[in-house]
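Novice: just the structure for this:
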Amino acid sequence: MKIRTTKKTSTTKRRARRRGPLATVGLLAVGLAVTGGGYAAVAQIGANDTEATATVTQSTVDEGQKLFQANCATCHGLNLQGTDAGPSLVGVGAASVDFQVGTGRMPMQTQGPQAQVKTVQFTDDQISALAAYVASVGSGPEIPDVEDEVDATDADKVSNGAELFRVNCAMCHNVAGAGGALTEGKYAPSLMGVTSTHIYEAMITGPQNMPVFNDTNVTPEEKAEIISYLKYVETNSSPGGFDLGSIGPVAEGLFIWIIGLGAVIGFTVWLGSRAN
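Specialist: Presented below is the predicted three-dimensional model:
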């Protein structure tokens, strides 16, 4: 009985020490130290990442500003405010710069009814820097990421896109996206060979004479469907044979009357001369 009492007393003392106020305080201190240390480490990593991103962004903006002042400020002003030779770029957004510069339309070689497509004069990094600088001055549409949404093999997307294109775009760009003439020396360019990103940017920025199709008029999904249709037309040949540039029935009719009938008449005259 004495041995059992001693063991019971020893066990009770150990439990008492474990539950004592000092033990509780110690456990809380250890828990706080571990939690605080972990939070500080994560916060420091996040701060380092943010600082690095900010440095890259500011560096890109600075590089874009230098490029702008050297190549664009003559027409658009040192502060993007615009001049008599070019409009203000405040608020046009990165997407507008990426489209205009990325397709070679800007800088313009000569003044005219509209900017002509030509060889791109800047690298991709320089275009990104110019876009970042313009976007830093005034907010506007950002460069879209649409490549994954475009699928020229999806029958539903192509079908829906064809209907949307016919209703919203075909009156200027032709039902096959081949382009067409407008007034005062202006024209709607061909959409064949144009990247999906640039087509999307044109819809949200409205370059030249093109209206802006915001997300209320044409949703992002519908824009991707329109591009899917254009990419389908681009990658599939005309089922009727030579498409004559896909510029419509008037051109095809003129071809038949002038070239076709002219060939028939010429062949008839040749046969008559041979008979004589």
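Novice: only C-alpha atoms from now on, for both contacts and neighbour counts.
Specialist: OK.
Novice: before we move on, what SS does the most centrally placed residue in the chain have?
Specialist: Centroid-nearest residue in the chain, with C-alpha atoms, centre = their mean: Pro144, separated by 3.0 Å. Secondary structure state of Pro144, per DSSP: H, G, I helix; E, B strand; the rest coil, is coil.
Novice: for the residue lying closest to it once chain neighbours are set aside, what are its contacts?
Specialist: Nearest non-adjacent residue to Pro144, counting by C-alpha to C-alpha, 6 or more residues apart in numbering: Thr197, 6.5 Å away. Counting by C-alpha atoms under 8 Å, 6 or more residues apart in numbering, Thr197 touches Ile143, Pro144, Asp145, Val146, Glu147.
Novice: and if you look at Gly93?
Specialist: Ala131, Val134, Ala135, Gly138, Ser139, Gly140, Pro141, Glu142.
Novice: in TSV, list these along with neighbour count, secondary structure and distance to Gly104.
Specialist: Formatted as TSV, the contacts of Gly93 follow (neighbours: other C-alpha atoms under 10 Å; DSSP: H, G, I helix; E, B strand; the rest coil; distance: C-alpha to C-alpha, whole Å):
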residue	neighbour count	secondary structure	distance to Gly104
Ala131	27	helix	14
Val134	26	helix	17
Ala135	23	helix	19
Gly138	14	coil	23
Ser139	13	coil	23
Gly140	19	coil	21
Pro141	15	coil	19
Glu142	19	coil	19
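Novice: who wins for neighbours among the contacts of Thr197?
Specialist: Ranked by the number of neighbours (other C-alpha atoms under 10 Å), the contacts of Thr197 place Ile143 first, at 20 neighbours.
Novice: from what I can see it touches Ala202, true?
Specialist: No: with contacts counted by C-alpha atoms under 8 Å, Ile143 stays clear of Ala202, the gap being 10.8 Å.
Novice: the structure of the following sequence is requested for comparison with the preceding one:
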Amino acid sequence: MKKLSARRRHPLAALVVLLFALAVTGGLYAAFAPAEKAQADSSAQSLAIDEGKRLFAVGCSSCHGLNGQGSSTGPSLVGVGSAAVDFQVGTGRMPAQQPGAQIPRKKVIYSQAEIDQLAAFVASFGPGPVVPTKDQYTSTSPDDVAKGGELFRTNCAQCHNFAGSGGALTQGKYAPSLDGVDPKHIYEAMQTGPQNMPSFPDSTMPEAQKKQIVAFVRHTTSEEPNPGGLALGSLGPVTEGLFGWIFGLGALIAVAIWVAAHTTKAKKS
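Specialist: Predicted coordinates:
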């Protein structure tokens, strides 16, 4: 006992205990750390970037440059993030058919796997908005539609119309209809601000508010019934008045002509 107590009081005893603890901790970490999974994820990411680079060189580099630096016909992609690529390519806007005031939505030519590879390559240029997860744009609260309606009318209705039917802007530009747009792409548009649209990062519009807007747009364009009958594009009283003048007044004029013609024939006979 006296010998053991003497060893405990030795000046190097604390150092020996510390070294022993570090050795045990390192051994446990080496035994249980998910090194293989991390290496597999890194390898998969590198493969996606390599495949994306190949696709980018064929379909995008002629306008955006081999390294996304931009050119006279296409903007720089440094810092746009994977969300911008998923939106632009996932809605068929890119690759663009031809330059113009605005690039329209069209048929998608890449598979989702190829879009993910392109997004991984462009994301490697610099940090930017990332593709959202399903939880970020899928609403589970019944109150989100009402709250999203308030946010939409404040921030979006000036261009997209109060029902998301779209509208004209200046110099040949327009705000597209939101009918049938994937909820993920609506969220990404708010993240990245494509073409004429302003961006709404989390510092300006928190994630919860973007989710509420997505819930409102989905409800309005896909689920909400139209008790008035023909929606006429939900463009408001101008369209309704034009419909009334052209078809309503036109029908009255046609009936009046028919009555006058038959009255004349009756008098002659």
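Novice: could the contacts of Gly93 of the first structure be laid out in JSON lines, adding distance to Ile259 of the first structure?
Specialist: Shown next, in JSON lines, are the contacts of Gly93 of the first structure (distance: C-alpha to C-alpha, whole Å):
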{"residue": "Ala131", "distance to Ile259 of the first structure": "49"}
{"residue": "Val134", "distance to Ile259 of the first structure": "51"}
{"residue": "Ala135", "distance to Ile259 of the first structure": "52"}
{"residue": "Gly138", "distance to Ile259 of the first structure": "55"}
{"residue": "Ser139", "distance to Ile259 of the first structure": "54"}
{"residue": "Gly140", "distance to Ile259 of the first structure": "50"}
{"residue": "Pro141", "distance to Ile259 of the first structure": "48"}
{"residue": "Glu142", "distance to Ile259 of the first structure": "49"}
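Novice: quick one: name whatever helix or strand follows the helix or strand encompassing Thr24 of the first structure.
Specialist: Here Thr24 of the first structure sits within helix 21-71, counting by DSSP states H and E. Next helix or strand after helix 21-71 of the first structure toward the C-terminus (DSSP H and E): helix 73-76.
Novice: which part of the second structure matches that following helix?
Specialist: Alignment of helix 73-76 of the first structure against the second structure: residues 61-64, by TM-score structural alignment.
Novice: so what touches that stretch?
Specialist: Asn67, Gly68, Gly70, Ser71, Ser72, Thr73, Gly74, Pro75, Ser76, Leu77.
Novice: 10 Å instead, please
Specialist: 53-57, 67-77, 95-96 (C-alpha atoms under 10 Å, 6 or more residues apart in numbering).
Novice: from those, which would you call buried?
Specialist: Buried members of the contacts of stretch 61-64 of the second structure, scored by 16 or more other C-alpha atoms under 10 Å, are Lys53, Arg54, Leu55, Phe56, Asn67, Gly68, Gly70, Gly74, Leu77, Pro95, Ala96.
Novice: which residues does the second one contact?
Specialist: In this case it means Arg54 of the second structure. Counted by C-alpha under 10 Å, 6+ apart, Arg54 of the second structure has contacts Ala48, Cys60, Ser61, Leu66, Gln117, Leu118, Phe121.
Novice: can you tell me which of those residues lies nearest to Thr25 of the second structure?
Specialist: If you rank these by distance to Thr25 of the second structure using C-alpha to C-alpha, Ala48 comes first, at 35.0 Å.
Novice: mind listing the helices for the second structure?
Specialist: 2-8, 13-32, 35-59, 61-64, 81-90, 112-123, 134-137, 144-155, 157-160, 183-192, 207-218, 237-243, 250-268 (DSSP state H).
Novice: distance to Lys106 of the second structure added to those helices, as CSV?
Specialist: Shown next, in CSV, are the helices of the second structure (distance: least, C-alpha to C-alpha, whole Å):
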stretch, distance to Lys106 of the second structure
helix 2-8, 78
helix 13-32, 49
helix 35-59, 16
helix 61-64, 19
helix 81-90, 10
helix 112-123, 15
helix 134-137, 23
helix 144-155, 25
helix 157-160, 19
helix 183-192, 14
helix 207-218, 20
helix 237-243, 26
helix 250-268, 37
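Novice: figure out which of those helices is closest to Ala231 of the second structure.
Specialist: Nearest of the helices of the second structure (C-alpha to C-alpha): helix 237-243, 9.1 Å.
Novice: what does the closest one rub up against?
Specialist: In contact with helix 237-243 of the second structure (C-alpha under 10 Å, 6+ apart) are residues Leu230, Ala231, Leu232, Gly233, Ser234, Gly244, Trp245, Phe247, Gly248, Leu249, Gly250.
Novice: which of these lies closest to Phe152 of the second structure?
Specialist: Among the contacts of helix 237-243 of the second structure, and counting by C-alpha to C-alpha, the member closest to Phe152 of the second structure is Ser234, at 15.4 Å.
Novice: in terms of contact, does Gln116 of the first structure touch Val101 like I think?
Specialist: No: contact criterion C-alpha atoms under 10 Å: Gln116 of the first structure and Val101 do not qualify, at 11.2 Å.
Novice: now the common contact residues for these two.
Specialist: Joint contacts of Gln116 of the first structure and Val101 (C-alpha under 10 Å, 6+ apart) are Pro107, Met108.
Novice: how many other residues sit next to His219 of the second structure?
Specialist: His219 of the second structure: 14 neighbours (other C-alpha under 10 Å).
Novice: what do you get for Ile127 of the first structure?
Specialist: 22.
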